[in-house]
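Enquirer: no sequence for this one, just the structure:
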């Protein structure tokens, strides 16, 4: 642990230095937290997640544009998993801190250059206003209380800094109705019949679904959610709906192509599949006002 890292901590904060990460007390271990610790703590599953998720050039372009670069900045990545963002961006931050609840993922993140931290995202051990960039990629919907985690993330952002979230499901796109909802529910029986979906086993599928706490029909984030939480805390909030194969084009209002199964789900729910409210996810870019 470096002196620069210690200077970011709240006074008298207890911790334990492990081989590849620093562990802070987690006072409340919810069912959601335990599911994430198990899934992302599985060595094979964590390796697969690092290899295949959020590793595209479009992801890199989108995130570097949103953050105006990561080089020479203090970055805190909440829900870092095995380190996918830095593995893709390959940037050179002044300090790069990754927070998660799964030791195996933190070990892999350390190999990507993170100072790996095991801590509760609802109660982080850092002082306020210490980071130039706070990132939450595909993280909020894995938490039990999205509002609590978003507020805690916002607390860490310096004036002039930026909070970025991405890859959380958009509520309006996942709010399936009628036959679309019935088909969504029926897919689980199909997965049980064949033993898995795109995961390799029923066990992996089971825990993948368990850790995605807010990724079911009727769940998800909204523009109003981000604005209601972050604007009172002094942020200028911009929200960009998009599907998963676009880079910086999303900042011009493009949402990108829609995969057939999501197009069908929205069409059967009575929505225009190509409309912004049918896009799979929201990217929030919130700048802390000086």
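Expert: Looks like it arrived, so ask away. In this text, all values refer to a predicted model and were calculated from it rather than measured experimentally.

Enquirer: when you work out contacts or count neighbours from here on, use the C-alpha atoms and nothing else.
Expert: Fine.

Enquirer: any chance you could map the helices in the stretch 1-150 of the chain?
Expert: Assigned helices in the stretch 1-150 of the chain, in chain order: 3-6, 31-39, 43-52, 57-67, 84-89, 103-111, 146-155 (criterion: DSSP state H, counting those that start in this stretch).

Enquirer: turn those into a markdown table, columns for distance to residue 13 and mean neighbour count.
Expert: Below are the helices of the stretch 1-150 of the chain laid out as a markdown table (distance: least, C-alpha to C-alpha, whole Å; neighbours: other C-alpha atoms under 10 Å):
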| stretch | distance to residue 13 | mean neighbour count |
| --- | --- | --- |
| helix 3-6 | 10 | 10 |
| helix 31-39 | 21 | 20 |
| helix 43-52 | 29 | 16 |
| helix 57-67 | 30 | 19 |
| helix 84-89 | 27 | 20 |
| helix 103-111 | 20 | 24 |
| helix 146-155 | 17 | 20 |
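
Enquirer: and here is the other one:
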């Protein structure tokens, strides 16, 4: 017999039959035939050492906080859903600046990562972002940070996330690679591949051992040369669903200036690979990430 879902959480489940079990107050939903990507994300982010490395190293810097705080303003008293929450980086970075949500729901495929997020204050649900078990239109803010490129079907995940947003609410995505910035060719492609042994030699976060690097790369389904997201995907998917969409290219170093059209420059290693591939590194198409801020109008 399943433990009774707390009142706040239960009202948001459209398909309670998908709840398979509980694990330390984490709701576990069934994922039938998990893909290699889902299995890799589950293992990598749930690894006690690798997950902690990710938590400490990623999306915690001053410019990240500045940009996200400017977009969100305050989530005090609001219902917030963090899809692909991992160990809880978004809330850990912003909790001192954006207030206290009324309800903070974290969704991921990694049980180990969700256990970390739960300790930060998330109500946690293990579920496939491509098939969410929730009702539509209940969230004030839905965030997907560095999430889409870890999923097999990026457009499907975006659609599922958008369904959760209430009229007047926000959908925010960021830190997914812009496809046009990674269309490496020839020497540019070779340089891109050479970064991996260098990262491992430097024991850079996420690459401290060959095993960690291998599993980390397996999670990033769409972070490869000539792969990634496009502005068109956001407009074509979200505008028919009633969203006003704004997309901001940026290079992770400009903070809130990205919202004013200042996308900055890629780091030198990317600029070199881009030049060798015939990409203008000073163009918005060369910006490494796209942030999408979409407001549901109806």
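Expert: Ah, there it is. Just so it is clear, the model here is predicted, and its values are computed rather than measured.

Enquirer: coming back round to it: just put the helices of the stretch 1-150 of structure 1 in CSV and tack on distance to residue 118 of structure 1.
Expert: Below are the helices of the stretch 1-150 of structure 1 laid out as CSV (distance: least, C-alpha to C-alpha, whole Å):
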stretch, distance to residue 118 of structure 1
helix 3-6, 14
helix 31-39, 10
helix 43-52, 16
helix 57-67, 24
helix 84-89, 17
helix 103-111, 7
helix 146-155, 15
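
Enquirer: closest one to residue 23 of structure 1 among those?
Expert: Checking the helices of the stretch 1-150 of structure 1 against residue 23 of structure 1 by C-alpha to C-alpha gives helix 103-111 as the closest, at 9.2 Å.

Enquirer: which residues in the stretch 151-298 of structure 2 form strands?
Expert: Along the stretch 151-298 of structure 2, counting by DSSP state E, counting those that start in this stretch, strands occupy 165-177, 243-250, 289-296.

Enquirer: which one of these is the most hemmed in?
Expert: Compared across the strands of the stretch 151-298 of structure 2, strand 289-296 shows the largest average neighbour count, a mean of 24 (mean count of other C-alpha atoms under 10 Å).

Enquirer: so that strand aligns onto which residues of structure 1?
Expert: Matched against structure 1 by TM-score structural alignment, strand 289-296 of structure 2 falls on residues 281-288.

Enquirer: just stretch 215-230 of structure 2 next, same as before
Expert: The aligned range for stretch 215-230 of structure 2 is 207-222, by TM-score structural alignment.

Enquirer: try stretch 32-39 of structure 2
Expert: The alignment of stretch 32-39 of structure 2 onto structure 1 (TM-score structural alignment) spans residues 27-34.

Enquirer: cool, and stretch 126-136 of structure 2?
Expert: Aligned using TM-score structural alignment, stretch 126-136 of structure 2 spans residues 118-128 in structure 1.

Enquirer: ok, now how distant is residue 291 of structure 2 from residue 175 of structure 2?
Expert: Separation of residue 291 of structure 2 from residue 175 of structure 2 (C-alpha to C-alpha, to the nearest Å): 7 Å.

Enquirer: correction: residue 214 of structure 2
Expert: Separation of residue 214 of structure 2 from residue 175 of structure 2 (C-alpha to C-alpha): 21 Å.
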